[in-house]
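Asks: this is the structure alone, sequence omitted:
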């Protein structure tokens, strides 16, 4: 890997200008990949369980899992940078993104958004990852999203989008299909 380790901001969180990943021995990359995939899989299992049995204890278990997953991801990012696909593999990098999207700390999400943007620009992770976290952060900040990936679950309509006239072009650039197709699939349950 190129670059030197970045400095950590106050509180131990990775700074925006931190190098996105640091050199990592293969055994560590494999271990981190397994941990990220295990954690995302556990949350997915709990979510399926909660759909079948929406008891308060199931919702609490999901919340606790997400909190623990976010803490683990923060530790990984603080020590190793964003777990990009070129380091931990595509499935683990996607698992890290899923964990990040369910984290509750917007400042952490914003820091990771910037690390993911750099990793995507360098070709180390899919541009699609940046699209999802960029839209997530924009919606959480009350700003229009750029790619239309966030949809209001109550209305099945996208949250506000900046420059909607060029939306499908931006979506195509990151590997997404047209928004109408995504919305149709959501409405029909495909």
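Replies: Nice, thanks for sending it over. Everything quoted here is computed from the prediction, not taken from an experiment. Numbers count the residues shown, from 1 in each chain.
Asks: hey, let's count contacts and neighbours off CA atoms from now on
Replies: Noted.
Asks: pretty sure residue 91 sits against residue 37.
Replies: Yes: counting by CA atoms under 8 Å, residue 91 does reach residue 37; the two are 7.1 Å apart.
Asks: what ranges does the protein have for its helices?
Replies: Here the chain has its helices, by DSSP state H, at 26-52, 56-80, 85-88, 90-101, 106-121, 127-140, 167-173, 179-188.
Asks: put this next to the previous one:
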């Protein structure tokens, strides 16, 4: 990646994506008590927000005939699209479609390999397979646990190949960011809510 795209070509789409992620984060924070009573630790309000955001992203990729990349929605819009994709766990087929579109965007220089790696890992975990880059975590009983990886010994090398920091360095940041929110359980990745975990570099 050669630098940040400062002015999105489609600022209205960028605002929509970013606004949805910010609203989802607010909904997540506001639903703490509801989530504690939810068997899956999500809650009805966040579930509805996730479904609505996924439908919005589905419409956007159809309208654009591809991933909303940096050229059209800027760095923040592209990251917001990834957040929504990561949170769309209710529709693995859609996530796999988005993974393909994101890979095309990476080839065009319109998204980062780190962003692709996060969604790739997410799809693997949701398919019941070990992840490759160690981006997906499980928050349980106040502790972050990494989902199984296919090559633990070579994990840092795999991470470096897609522009991710070493596992240990990222684990420190993850703990600082996510272990301050009580009562939370569930999948962890790089999205602010309801998925949590490491941030991708633009």
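Replies: Done, it's in. What you see is a predicted model, and the numbers here were worked out from it, not measured in a lab.
Asks: TM-score for these two?
Replies: The TM-score (TM-score structural alignment, normalised by the length of structure 1) is 0.78; 165 aligned residues with a CA RMSD of 2.4 Å.
Asks: circling back to that earlier point, out of the helices of structure 1, which is closest to residue 160 of structure 1?
Replies: Judged by CA to CA, the one of these that comes nearest to residue 160 of structure 1 is helix 127-140, at 8.1 Å.
Asks: with structure 2 overlaid, how far apart is the closest one on average?
Replies: By mean CA distance after the TM-score superposition for structure 1, the fitted helix 127-140 of structure 1 averages 0.5 Å away from its aligned residues in structure 2.
Asks: out of everything not next to it in sequence, what's closest to the residue positioned nearest the centre of structure 1?
Replies: Note on structure 1: the residue nearest the mean C-alpha position is residue 97, at 2.6 Å, using CA atoms, centre = their mean. Once flanking residues are discounted, residue 97 of structure 1 sits nearest to residue 129: 6.9 Å by CA to CA, 6 or more residues apart in numbering.
Asks: count of neighbours near the counterpart of that neighbour in structure 2?
Replies: Using TM-score structural alignment, the partner of residue 129 of structure 1 in structure 2 is residue 115. By other CA atoms under 10 Å, the residues close to residue 115 of structure 2 number 25.
Asks: likewise residue 187 of structure 1?
Replies: 12.
Asks: for residue 187 of structure 2, same thing?
Replies: 24.
Asks: what's the helix or strand for it?
Replies: Using DSSP states H and E, residue 187 of structure 2 sits in strand 186-188.
Asks: and the alignment partner in structure 2 of the residue nearest to the centre of structure 1, how close does it get to residue 139 of structure 2?
Replies: The alignment partner of residue 97 of structure 1 in structure 2, by TM-score structural alignment, is residue 82. Taking CA to CA, to the nearest Å as the measure, residue 82 of structure 2 falls 20 Å from residue 139 of structure 2.
Asks: swap in residue 97 of structure 2?
Replies: Taken as CA to CA, the span from residue 97 of structure 2 to residue 139 of structure 2 is 27 Å.
Asks: measure residue 85 of structure 2 to residue 62 of structure 2 for me?
Replies: 14 Å.
Asks: residues contacting residue 127 of structure 1?
Replies: By CA atoms under 8 Å, 6 or more residues apart in numbering, the contact set of residue 127 of structure 1 is 117, 120, 121, 174, 175.
Asks: can you select the buried ones from those residues in ChimeraX?
Replies: A single ChimeraX command selects the buried members of the contacts of residue 127 of structure 1 (16 or more other CA atoms under 10 Å):
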select :117,120,174
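Asks: so which of the contacts of residue 127 of structure 1 comes closest to residue 67 of structure 1?
Replies: Among those, and counting by CA to CA, the member closest to residue 67 of structure 1 is residue 117, at 23.9 Å.
Asks: the counterpart of that closest one in structure 2: what's it in contact with?
Replies: Counting by TM-score structural alignment, residue 117 of structure 1 corresponds to residue 103 in structure 2. Taking CA under 8 Å, 6+ apart, we find residue 103 of structure 2 in contact with residue 116.
Asks: at 10 Å what do you get?
Replies: Under the criterion of CA atoms under 10 Å, 6 or more residues apart in numbering, the neighbours of residue 103 of structure 2 are 67, 109, 110, 111, 112, 113, 115, 116, 117, 119, 120.
Asks: distance to residue 31 of structure 2 added to the residues you listed, as CSV?
Replies: CSV is the format used below for the contacts of residue 103 of structure 2 (distance: CA to CA, whole Å):
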residue, distance to residue 31 of structure 2
67, 30
109, 37
110, 34
111, 32
112, 32
113, 33
115, 28
116, 30
117, 29
119, 25
120, 29
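Asks: now which of the residues you listed would you call buried?
Replies: 67, 110, 111, 112, 113, 115, 116, 117, 119, 120.
Asks: residue 45 of structure 2: which of those is nearest?
Replies: For those, the minimum distance to residue 45 of structure 2 (CA to CA) is 23.7 Å, reached by residue 119.
Asks: show me what contacts that closest one?
Replies: So residue 119 of structure 2 contacts 82-83, 85-87, 95-96, 98-100, 102-103, 125, 135-136, 189-190 (CA under 10 Å, 6+ apart).
Asks: much appreciated, bye for now.
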